[in-house]
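Asks: one predicted model, sequence on top.
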Amino acid sequence: MSRYIPPHPTGDLMKTGKEITPEEMAADLYPSDTTERRIAEAVFNGDEDEVISCLKEAIDSGSDPLSLIDKGLLAGMSIVSSLYDRDMLYLPDIIMASNAMKDGIEYCKERSGKTPELKGKVVSYVVEGDIHDIGKKIVAALLVAKGFEVIDLGSDVPVNEVIDSVKREHPIMLTGTALITMARYSFKEVNDKLLEEGIKIPFLCGGGGVNRDFVSSLELGVYCEDGVNVPEIAEDIINGATIKELIRKYVIFNI
């Protein structure tokens, strides 16, 4: 199933010299199909009720629910992600759009009776002893926008719960965030227990509570300073990148 990739802004928009609003930028990026555009726009606006209303109308008219996920819901979220990368949108926009998209995906799944094809699975959590989940929410929303399934374990997650989830879900990678410095040592426990179980997947660690040196001391650790890089890292993993290659590309080259 092909994914919708928002086009770059047109030359005319970039040459006007005027400040462009997020809404004006998004208007140039929406799908050309009227039905798909309405759904994408509802996601962009974070309007959950409008998302369901548009989906119901489209499906009742004969549209394929799974196609609407890709060409409408994910299209809208991709635009949100793109404008977030350009500092034109902020955390509340990401969360609202993500919630609207998730509601839409569940509705489409119910109407189709099928599960949409996803690129890969990622387990995400906030380290034990820490309840700050803003970074995790951003990472999860950006991953979902790029077609990945996110198993969100929540905040203050015990080490054994993380390990059990990884063993059960078989993700392509694990992401953990920590804002409290003292809580970061739980990352080492997770790293060591994964190795004891013979599980060697990339373990992305980020947040204000960790730094490059600490994460580099973990055999599975990949330091992630900016959450916007996570979907690209996930893409590299499904394309065969090793932990050493990820460190070389995203850590060493960014020093």
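Replies: Yep, it's here. Owing to the predicted nature of the structure, the values given are computational and were not obtained by experimental measurement.

Asks: CA only for contacts and neighbour counts going forward, please
Replies: Will do.

Asks: make sure residue 193 is actually in contact with residue 163.
Replies: Yes: taking Cα atoms under 8 Å as the contact criterion, residue 193 and residue 163 are neighbours in contact, 7.3 Å apart.

Asks: have a look at this protein and report its longest helix.
Replies: When every helix of the chain is counted residue by residue (DSSP state H), the longest turns out to be helix 91-112.

Asks: residue 151: which element?
Replies: Taking DSSP states H and E as the definition, residue 151 sits inside strand 149-152.

Asks: wait, residue 175
Replies: Applying DSSP H and E as the criterion places residue 175 in strand 173-177.

Asks: same check on residue 55?
Replies: Using DSSP H and E, the secondary-structure element containing residue 55 is helix 48-60.

Asks: now that helix against helix 91-112, angle please.
Replies: On the basis of axes from the mean of the first three to the mean of the last three Cα atoms, to 10 degrees, helix 48-60 is oriented at 30 degrees to helix 91-112.

Asks: helix 48-60 - contacts with which helices or strands?
Replies: Contacts of helix 48-60 with other secondary structure elements, assessed using 3 or more Cα pairs under 8 Å, 6 or more residues apart in numbering; DSSP states H and E, are made with helix 34-44, helix 65-68, helix 91-112.

Asks: right, and the helix or strand after the last one?
Replies: Counting by DSSP H and E, the next helix or strand C-terminal to helix 91-112 is strand 121-126.

Asks: which parts of stretch 47-66 are buried?
Replies: Along stretch 47-66, the positions that meet the burial threshold by neighbour count (16 or more other Cα atoms under 10 Å) are 47-48, 50-52, 54-56, 58-59, 65-66.

Asks: what residues does it touch?
Replies: Judged by Cα atoms under 8 Å, 6 or more residues apart in numbering, the contacts made with stretch 47-66 from elsewhere in the structure are 35, 38-39, 42-43, 68, 96-97, 99-101, 103-104, 107-109, 111-112, 114, 116.

Asks: which positions within stretch 241-255 qualify as buried?
Replies: Neighbour-count burial for stretch 241-255, counted by 16+ other Cα under 10 Å, picks out 241, 243, 246-247, 250-251.

Asks: next step: these restricted to helices.
Replies: 243, 246-247, 250.

Asks: relative to residue 134, which of those residues is nearest.
Replies: Distances from these to residue 134 were compared by Cα to Cα; the smallest belongs to residue 250, at 21.7 Å.

Asks: comparison target below:
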Amino acid sequence: MKPNQEFSNIFVRYDLNALHKDFKAKGSKTKLPRSSLQVVIDTVIAGENETISDVVQQALTQHTPLEVIREGLIRGMEEVGYLWRERIYYLPQTLAASDTMQIGIEICEAKMGHSYKKKAVVVTHTADGDLHDLGQKIVNALLRASGFEVIDLGKDVPVEEVLVAVEKYHPIMLTGTAGLTLTMNAFERISQELSHRGLELPFVCGGGGGVTADFVTSFQFGIYGADAAQAPQMAEDALAGKSWLELRKKYNG
């Protein structure tokens, strides 16, 4: 049999191919005539972290670091957030885009000589004993895309470490993910300790296994997060001054 000599479709990312064929996100607010910023946006959407440095450096010859961050990098991640909500993008594309955005922000911060001012702090973690942190990574990416500073404690985080972080960073919201029934009870222990220490804030919990609305709303401060895409709006609500009880009523009925 004659070998196939056509190699053009090997290693093609069909998700990006579709996007570049005149795909317009229905929720897109990106209508920028400034070509260098549009290149930044496209690079973030494509998750091309190997080229973002050159792209951002080029944009910085025409725009201020704040413009590149707000009108390029964050706009790009807003598009990615829409693609995630519409189930057009999945975990690999979203994380690649988030990493690309972060590289770009670090370059702009170095140019400014200081950190980009975020809206507020959110602390995230995956429960003590649990290594399933994919959900947390998505939450981190979407929160950062919305302008929040994320203190990512990582996976398998002891209860005491979570509490220390809350006391240290004074977040507007705490999130926890767990993929195992055996590990989700750490959330209840965190709730009890938060109450004991007089630390009142929304504690959004999600994941798999037995992490259900009934379980999460059974303890103080608990709000059930059915989908990672809810995290940015929950953080916006917390930033606006809504209490954990108000968030629970809004998102858990």
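Replies: Okay, I see it. This one's a predicted model, so the numbers in the text were calculated from it and none came from an experiment.

Asks: mind putting the helices and strands packed on helix 48-60 of the first structure in CSV, distance to residue 142 of the first structure included?
Replies: Shown next, in CSV, are these (distance: least, Cα to Cα, whole Å):
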stretch, distance to residue 142 of the first structure
helix 34-44, 13
helix 65-68, 19
helix 91-112, 8
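
Asks: just these: most buried one?
Replies: The densest packing among those, expressed as mean neighbour count by mean count of other Cα atoms under 10 Å, is seen in helix 34-44 with a mean of 25.

Asks: mind giving me the packing neighbours of that helix?
Replies: Looks like helix 34-44 of the first structure contacts helix 48-60, helix 74-85, helix 91-112 (3+ Cα pairs under 8 Å, 6+ apart).

Asks: nearest to residue 137 of the first structure, of those helices?
Replies: Across these, the minimum distance to residue 137 of the first structure, taken as Cα to Cα, is reached by helix 91-112, at 7.2 Å.

Asks: quick revisit: contacts for the strand holding residue 175 of the first structure?
Replies: Looking at what lies outside strand 173-177 of the first structure - Cα under 8 Å, 6+ apart - the contacts are 121-127, 133, 135-136, 166, 187, 201-207, 234.

Asks: hmm, back to that, among the ones in helices among the buried residues of stretch 241-255 of the first structure, which one lies nearest to residue 15 of the first structure?
Replies: Ranking those by separation from residue 15 of the first structure, with Cα to Cα as the measure, puts residue 250 on top at 32.4 Å.

Asks: return the distance of the closest residue to residue 103 of the first structure other than its chain neighbours relative to residue 40 of the first structure.
Replies: Distances taken as Cα to Cα, 6 or more residues apart in numbering put residue 48 closest to residue 103 of the first structure, at 6.8 Å, once the chain neighbours are dropped. Shown here: residue 48 of the first structure relative to residue 40 of the first structure, a distance of 11 Å by Cα to Cα, to the nearest Å.

Asks: cool, residue 77 of the first structure as well?
Replies: Per Cα to Cα, residue 77 of the first structure is found 7 Å from residue 40 of the first structure.

Asks: how big's the offset between the longest helix of the first structure and the second structure?
Replies: Compared with the second structure after fitting, helix 91-112 of the first structure has a mean deviation of 0.7 Å; criterion: mean Cα distance after the TM-score superposition for the first structure.

Asks: okay, the angle between that helix and helix 74-85?
Replies: On the basis of the same axes, to 10 degrees, helix 91-112 of the first structure is oriented at 170 degrees to helix 74-85.

Asks: hang on, the earlier thing: closest one to residue 178 of the first structure among the helices and strands packed on helix 48-60 of the first structure?
Replies: helix 91-112 (17.6 Å).

Asks: excluding chain neighbours, what is closest to residue 149 of the second structure?
Replies: Nearest residue to residue 149 of the second structure, sequence neighbours excluded (Cα to Cα, 6+ apart): residue 121, at 4.8 Å.

Asks: any idea what the one you found aligns with in the first structure?
Replies: Counting by TM-score structural alignment, residue 121 of the second structure corresponds to residue 121 in the first structure.

Asks: what's the spacing between its match and residue 240 of the first structure?
Replies: Distance of residue 121 of the first structure to residue 240 of the first structure, computed by Cα to Cα: 15 Å.

Asks: picking that back up, and the helices and strands packed on helix 48-60 of the first structure: which comes nearest residue 154 of the first structure?
Replies: Within those, the stretch nearest residue 154 of the first structure is helix 91-112; the backing value is 14.8 Å (Cα to Cα).

Asks: contacts for the closest one, please.
Replies: Helix 91-112 of the first structure is touched from outside by 42-48, 51-52, 55, 64-66, 68-69, 73-74, 77, 80-81, 84, 115-116, 137-138, 141, 145, with contacts defined as Cα under 8 Å, 6+ apart.

Asks: hmm, back to that, now the buried residues of stretch 47-66 of the first structure as JSON lines including distance to residue 153 of the first structure?
Replies: As requested, those are arranged in JSON lines below (distance: Cα to Cα, whole Å):
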{"residue": "47", "distance to residue 153 of the first structure": "25"}
{"residue": "48", "distance to residue 153 of the first structure": "23"}
{"residue": "50", "distance to residue 153 of the first structure": "28"}
{"residue": "51", "distance to residue 153 of the first structure": "26"}
{"residue": "52", "distance to residue 153 of the first structure": "26"}
{"residue": "54", "distance to residue 153 of the first structure": "30"}
{"residue": "55", "distance to residue 153 of the first structure": "29"}
{"residue": "56", "distance to residue 153 of the first structure": "30"}
{"residue": "58", "distance to residue 153 of the first structure": "33"}
{"residue": "59", "distance to residue 153 of the first structure": "32"}
{"residue": "65", "distance to residue 153 of the first structure": "27"}
{"residue": "66", "distance to residue 153 of the first structure": "26"}
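
Asks: I am finished for the moment; much appreciated.
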